[in-house]
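>>> Let's see this in three dimensions:
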Amino acid sequence: MNRRRPRRASDSARSRQTSQATSRGGRGQLRLIGGEFRRRKLPIPDSPGLRPTPDRVRETLFNWLAFDIAGRQVLDLYAGTGALGLEALSRGAARATFVESTVPVAKVLEANVATLGAAGDVVGIPVERFLATTPSRFDLVFLDPPFRQGLAAKACLDLELGGWLASDAVIYVETEHELVWSPPASWQLHREIVAGDSHGRLFRRQPDAG
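This is a model prediction of the structure:
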């Protein structure tokens, strides 16, 4: 497993951890930062606990993923604003499935996918229920659950054991910085970044390693 020191985002990135630029009506905006939809601004709902991945972290993550996006099937769990899945679609992913159970958030996300004309589906059920359904294979998975609810480890295990991952899948997991947990044995740590309260880890699946 790669033990390189986690990259640490700037203070300006941390300040965006819980908010984006404010617009009228108490809503914020999500700005896409690369690809076909670069600089497009999309509304995001004012919802408790909604925590968009900051621009700086997204930029770093998608630099890491530069050759792992085009033509890929993407799964965005606990999607929230859909920032990660939408960014992947902007950069050439074939299709994205967003799983978000909070109804107002899911509705805005669905509208944003339609506005972009992107190939995406929004599934409005809890992640646990979704991962208990008949699996499809995904090449790229984003997992950013609400912090301090003990959700990350189980979701990772369900992804691995439930047949949701392509043999060479890439998985990004974002958790609270203090959480200690172990990924499935076949997931090899590739890169990581610390930004304020969050710790993002990028894994590459290597089944033979498990």
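>>> going forward, measure contacts and count neighbours with C-alpha atoms only.
Will do.
>>> residue ranges for the helices of the chain, please.
With DSSP state H as the definition, the chain shows helices at residue ranges 11-15, 55-64, 83-90, 103-116, 127-130, 152-161.
>>> Please report the distance of the most centrally placed residue in the chain from Ala96.
For the chain, Phe142 is the residue whose C-alpha lies nearest the centre (Cα atoms, centre = their mean; 3.3 Å). To Ala96, Phe142 is 10 Å away according to Cα to Cα, to the nearest Å.
>>> Could you also give me the structure for this next sequence, so I can compare it with the first?
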Amino acid sequence: MRIVAGKFRGKALNSPSDDSIRPTADRVRESMFNILASRLGPVLDGVRVLDLFAGTGALGLEALSRGAAHVTFVEIGAEGRGLIRDHVEAFGAGGITKLLRRDATDLGTPGTFGQFNLVFLDPPYGQGLGEKALAGLRDGGWLAPGATLVFEESVDAEVVVPPGFTLDDRREYGAAAVYFLRFGA
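The predicted structure follows:
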């Protein structure tokens, strides 16, 4: 696994030790960011990113590489948090990132974290965790008006988008389906 584009292009990402963390493949990540570039512009200047169920942190790090102003990673697993810490240190991104050990489906309110313009959700497949996290983001006030959300789920899972979100697009990549959502617009 590597960062696909931007200032960290080509930097290697450490892989998890087992299948409990399922990183988004480089090819899928590249496609996701190409779609985002057509919607948000080729550079993510000033964008505040929230990476839920962050795993290795690949999605948030890719956003940083492409100019995001800040990324907050949310990961409950010890191995995932360790991988994210190692990547943030290796990329020299400590000043523009935060790492939270929280349940992504029960974040509460953002407090001093503020609102986010771009959110990635890559939960364990087929458990309804993404929809629960979306509702929590909406109800907790984590999302800026018009925020873009990218939600990865199993292609076989039935996804019900909660009220307050608009489904803009859905793409399939092998076993993964990627949903592009808009909040409150």
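>>> Report the set of residues contacting both of Phe142 and Ala96 of structure 1.
Shared contacts of Phe142 of structure 1 and Ala96 (Cα atoms under 8 Å, 6 or more residues apart in numbering): Val74, Leu75, Asp76, Gly85.
>>> quick one, what contacts the equivalent of Ile125 of structure 1 over in structure 2?
Residue pairing (TM-score structural alignment): Ile125 of structure 1 is matched to Arg102 of structure 2. Arg102 of structure 2 is in contact with Val74, Glu75, Ile76, counting by Cα under 8 Å, 6+ apart.
>>> Next, the angle from the longest strand along structure 2 to helix 58-65.
Criterion DSSP state E: the longest strand present in structure 2 is strand 143-154. Strand 143-154 of structure 2 runs at 130 degrees relative to helix 58-65, counting by axes from the mean of the first three to the mean of the last three Cα atoms, to 10 degrees.
>>> and strand 143-154 of structure 2, which stretch of structure 1?
Per the alignment by TM-score structural alignment, strand 143-154 of structure 2 matches residues 165-176 in structure 1.
>>> what's the mean distance for the matching stretch versus structure 2?
On superposition with structure 2, the mean distance recorded for stretch 165-176 of structure 1 (mean Cα distance after the TM-score superposition for structure 1) is 0.6 Å.
>>> now that stretch: how far from the chain's centre is it?
Relative to its chain's centre, stretch 165-176 of structure 1 lies at 9 Å (Cα atoms, centre = their mean, to the nearest Å).
>>> The residue nearest to the centre of structure 1 maps to what in structure 2?
Phe142 of structure 1 maps onto Phe120 in structure 2, with residues paired by TM-score structural alignment.
>>> Show the contacting residues for its match.
For Phe120 of structure 2, the contacting residues are Val49, Leu50, Asp51, Leu52, Leu59, Gly60, Leu149, Val150, Phe151, by Cα under 8 Å, 6+ apart.
>>> And it, how far from Ser17 of structure 2?
Note on Phe120 of structure 2: its distance to Ser17 of structure 2, by Cα to Cα, is 22 Å.
>>> before we move on, what about Ala104 of structure 2?
22 Å.
>>> Same check on Leu44 of structure 2?
Taking Cα to Cα as the measure, Leu44 of structure 2 falls 31 Å from Ser17 of structure 2.
>>> what range in structure 1 does stretch 69-86 of structure 2 sit on?
Stretch 69-86 of structure 2 covers residues 94-111 of structure 1 once aligned (TM-score structural alignment).
>>> and that stretch, how far apart are its ends?
Using Cα to Cα, the end-to-end distance of stretch 94-111 of structure 1 comes to 19 Å.
>>> cool, stretch 7-26 of structure 2 as well?
Distance across stretch 7-26 of structure 2, first residue to last, is 16 Å (Cα to Cα).
>>> in it, what counts as buried?
For stretch 7-26 of structure 2, burial by neighbour count (16 or more other Cα atoms under 10 Å) applies to Phe8, Lys11, Leu13, Ser15, Pro16, Ile21, Arg22, Pro23, Thr24.
>>> Any chance of the residues you listed in TSV with distance to Asp139 of structure 2 as columns?
Shown next, in TSV, are the buried residues of stretch 7-26 of structure 2 (distance: Cα to Cα, whole Å):
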residue	distance to Asp139 of structure 2
Phe8	34
Lys11	36
Leu13	33
Ser15	34
Pro16	32
Ile21	27
Arg22	27
Pro23	28
Thr24	27
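>>> Quick check: which of the helices of structure 1 is buried the most?
Counting by mean count of other Cα atoms under 10 Å, helix 83-90 has the highest mean neighbour count of those, with a mean of 25.
>>> Let me know the distance separating whichever residue in structure 1 pairs up with Leu181 of structure 2 from Val173 of structure 1.
Taking TM-score structural alignment, the alignment pairs Leu181 of structure 2 with Phe203 from structure 1. Taking Cα to Cα as the measure, Phe203 of structure 1 and Val173 of structure 1 are separated by 8 Å.
>>> Could you do Thr115 of structure 1 as well?
Using Cα to Cα, we find Thr115 of structure 1 at a distance of 27 Å from Val173 of structure 1.
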